[in-house]
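Asks: using only what follows, build the 3D model:
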Amino acid sequence: MTTIKGVLFDFSGTLLRIEPAESWLRAALTASRTTMDDAEIVRRAAALERAGALPGATSPTEIPDALADLWKIRDRDARHHRAVYTGLARQVPLPEPELYDALYDRHMTAAAWQPYPDTAEVLAELHRRGIRTGLVSNIGWDLRPVLRAHGLDRYLDTCVLSYEHGIQKPDPQLFALACQELGLDPSAVLMVGDDRTADGGATALGCAFQPVDHLPVDRRPDGLRPVLDLVG
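Replies: Predicted coordinates:
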């Protein structure tokens, strides 16, 4: 068996988790200086979640026909990503039109993301052992400032983001780029992620794969620690 010399991680649901829809909506309301009754906030937040309007949270229960084609390629281009998620949000009536962009802008802030309890510990230990590490994400915006704000960027050797390359997981090309950035053959690289289809696509290239559960941070205290037992 080839010794693992590098580890690639997914972002959302693997290293960090997006905030709940209610706090997301409250933050956007505050940013846009819009008031809404508390009970209404709870109702609208639930509706936004059902619509799949919060990136990194649950997928839409139903994708509108007008957005169906764009949904499939949303992570290949920043404009597609914003158009899809603001479009999903617009299915839910909100008091001010600027709120839809305020919601999208909020989800790109460090405050909207919380690392899993063992994220920093596992990344730091891999770094200490001399293991090359990177991040591979299907995403439509630059997440590096979020990593930096949470003190995680120092442990990562590369970030390969789908929208910067016009390629999205599970396309093996995206994983190949990440392996090249690490300077490692795919057979020496482990991919860790919460999506067995998208992240598991790394196995087509010869990478190993370790799944984790996409759970709230308080329900997954040590989901990443098994990675430490798999590396050399």
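
Asks: please count neighbours and contacts with C-alpha atoms only from this point.
Replies: Noted.

Asks: so which residues of the protein form helices?
Replies: In the chain, the helices defined using DSSP state H lie at 21-31, 38-50, 65-72, 78-89, 99-107, 119-129, 144-149, 162-165, 172-182.

Asks: how about the first one: buried residues?
Replies: Of the residues in helix 21-31, A21, E22, W24, L25, R26, A27, A28, L29 count as buried by neighbour count, 16 or more other CA atoms under 10 Å.

Asks: repeat that for the fifth one.
Replies: For helix 99-107, the buried set under the neighbour-count rule, 16+ other CA under 10 Å, comprises L99, Y100, D101, A102, L103, Y104, R106, H107.

Asks: ok, the second one next?
Replies: By neighbour count with 16+ other CA under 10 Å, helix 38-50 contains the buried residues I41, V42, R44, A45, A46, A47, L48, E49, R50.

Asks: distance-wise, check the residue nearest to the second one when sequence neighbours are not counted relative to Y116.
Replies: In other words, V42. Spatial nearest neighbour of V42, excluding adjacent residues (CA to CA, 6 or more residues apart in numbering): E22 at 6.2 Å. As for E22, its distance to Y116 is 20 Å (criterion: CA to CA, to the nearest Å).

Asks: also D194?
Replies: D194 is 13 Å from Y116, by CA to CA.

Asks: contacts for stretch 77-87 next, please.
Replies: By CA atoms under 8 Å, 6 or more residues apart in numbering, the surrounding residues in contact with stretch 77-87 are 52-55, 67, 70-71, 73-75, 100-101, 104, 139-141, 162-164, 166.

Asks: change it to 7 Å
Replies: Applying CA atoms under 7 Å, 6 or more residues apart in numbering, the external contacts of stretch 77-87 come out as 53, 67, 70-71, 74-75, 100-101, 104, 140-141, 163, 166.

Asks: second chain to compare with the first, below:
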Amino acid sequence: MDARKWVLFDVGGVLEIVDDDAWQELWWQRWCARTGIPRPEFDARVAGAQLPPIDIVAGREAEFWKGLGAALDLESADQDAMRADFWDAYCGQANTDLIEYARSLRDRAGVAILSNSADGAREEEERRFGFSQIFEPICYSHEQGVNKPDPQAYLLALEKLGADAADVFFVDDHRFALDGAARVGIRGILHRDNAATIAAIEEFLAG
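Replies: Purely as a prediction, here's the structure:
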């Protein structure tokens, strides 16, 4: 096992400034209005399209967007616009201060990512934020095949870290994700602001 301590970060709502609980519904409403399809019909068309579950499968992003575009009768340009708008909403803005703090930790601890995700997130977030220059490993749900708070999500991350749960500190903006981490012995903090999160990380590293 790796004897280092590790800090494991969620992405949306932590490393990215985005309202994880609102952006998807707002994006859905935006495209319901843009297509002019009444919401019940919009939802029914999408449900009937049998789209791949891109939060827990990789390599099917193109199939997902093609199927969604077909279900909504979108022209190619509108399909591209919908996908681009999705990733803009998904990624939000960089939490620059916390990202740079994570970068500063690399001489003192391992820094890694564990995030529920969508197929394509690795490429989009790398293009926008260059996460691979700071975090290693990056554990995405669509690549691991399981979402938080399933215990397997954390166990797979621990395996990639080569670390014991007691040596890992997890930062997430959702209580359910922290509860899942606690079930396998990983401590953490519910992220609400950078100052409190950084203070908690420093306390963990000093312990």
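
Asks: what sits against the residue nearest to V42 of the first structure?
Replies: Shown in contact with E22 of the first structure (CA under 7 Å, 6+ apart): I41, V42, A45.

Asks: redo the residues you listed as a markdown table? Include distance to Q210 of the first structure.
Replies: Converted to a markdown table, the contacts of E22 of the first structure look like this (distance: CA to CA, whole Å):
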| residue | distance to Q210 of the first structure |
| --- | --- |
| I41 | 38 |
| V42 | 36 |
| A45 | 33 |
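
Asks: show me which of those residues is closest to G223 of the first structure.
Replies: The nearest member of the contacts of E22 of the first structure to G223 of the first structure, counting by CA to CA, is A45 at 27.9 Å.

Asks: ok, now how distant is that closest one from A83 of the first structure?
Replies: 19 Å.

Asks: next, the contact list for W141 of the first structure, please.
Replies: Each residue near W141 of the first structure by CA under 7 Å, 6+ apart is listed here: A78.

Asks: with K5 of the first structure instead?
Replies: Counting by CA under 7 Å, 6+ apart, K5 of the first structure makes contact with I131, R132, A188, V189, V231, G232.

Asks: quick one: map the third one onto the second structure.
Replies: Looking back up the chat, that one is A188 of the first structure. Using TM-score structural alignment, the partner of A188 of the first structure in the second structure is D167.

Asks: what about that match, how many neighbours?
Replies: D167 of the second structure has 19 neighbours, counted by other CA atoms under 10 Å.

Asks: if I read this right, it contacts V7, doesn't it?
Replies: No: contact criterion CA atoms under 7 Å: D167 of the second structure and V7 do not qualify, at 8.6 Å.

Asks: can you tell me which residues contact A45 of the first structure?
Replies: A21, E22, L25.

Asks: what's the answer for P151 of the second structure, then?
Replies: G180, V184.

Asks: what about it, distance to S141 of the second structure?
Replies: Counting by CA to CA, the gap from P151 of the second structure to S141 of the second structure is 12 Å.

Asks: now swap in L98 of the second structure and tell me
Replies: Here the criterion is CA to CA. By it, L98 of the second structure lies 22 Å from S141 of the second structure.

Asks: between those two, who's got more neighbours?
Replies: Neighbour totals were compared for L98 of the second structure and S141, and S141 leads with 22 against 19 (other CA under 10 Å).

Asks: from Q152 of the second structure, how far off is the more buried one?
Replies: Applying CA to CA, the value for S141 of the second structure to Q152 of the second structure is 10 Å.

Asks: cool, D80 of the second structure as well?
Replies: Distance, D80 of the second structure to Q152 of the second structure, using CA to CA: 34 Å.

Asks: how about N194 of the second structure?
Replies: Counting by CA to CA, the gap from N194 of the second structure to Q152 of the second structure is 28 Å.

Asks: quick revisit: reformat the contacts of A45 of the first structure as a markdown table; add distance to P145 of the first structure.
Replies: Shown next, in a markdown table, are those (distance: CA to CA, whole Å):
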| residue | distance to P145 of the first structure |
| --- | --- |
| A21 | 21 |
| E22 | 23 |
| L25 | 21 |
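
Asks: which of those lies closest to G201 of the first structure?
Replies: Checking the contacts of A45 of the first structure against G201 of the first structure with CA to CA, the nearest one is A21 at 29.1 Å.

Asks: give the buried residues for stretch 50-59 of the second structure.
Replies: Going by neighbour count (16+ other CA under 10 Å), the buried part of stretch 50-59 of the second structure is L51, I54, D55, I56, V57, A58.

Asks: and if you look at stretch 149-167 of the first structure?
Replies: Using 16+ other CA under 10 Å as the test for burial, stretch 149-167 of the first structure gives 150, 152-153, 155-164, 167.

Asks: can I get these in CSV with distance to G13 of the first structure?
Replies: Listed next are these as CSV, based on distance: CA to CA, whole Å:
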residue, distance to G13 of the first structure
H150, 16
L152, 15
D153, 17
Y155, 18
L156, 17
D157, 20
T158, 19
C159, 16
V160, 17
L161, 15
S162, 16
Y163, 18
E164, 21
I167, 20
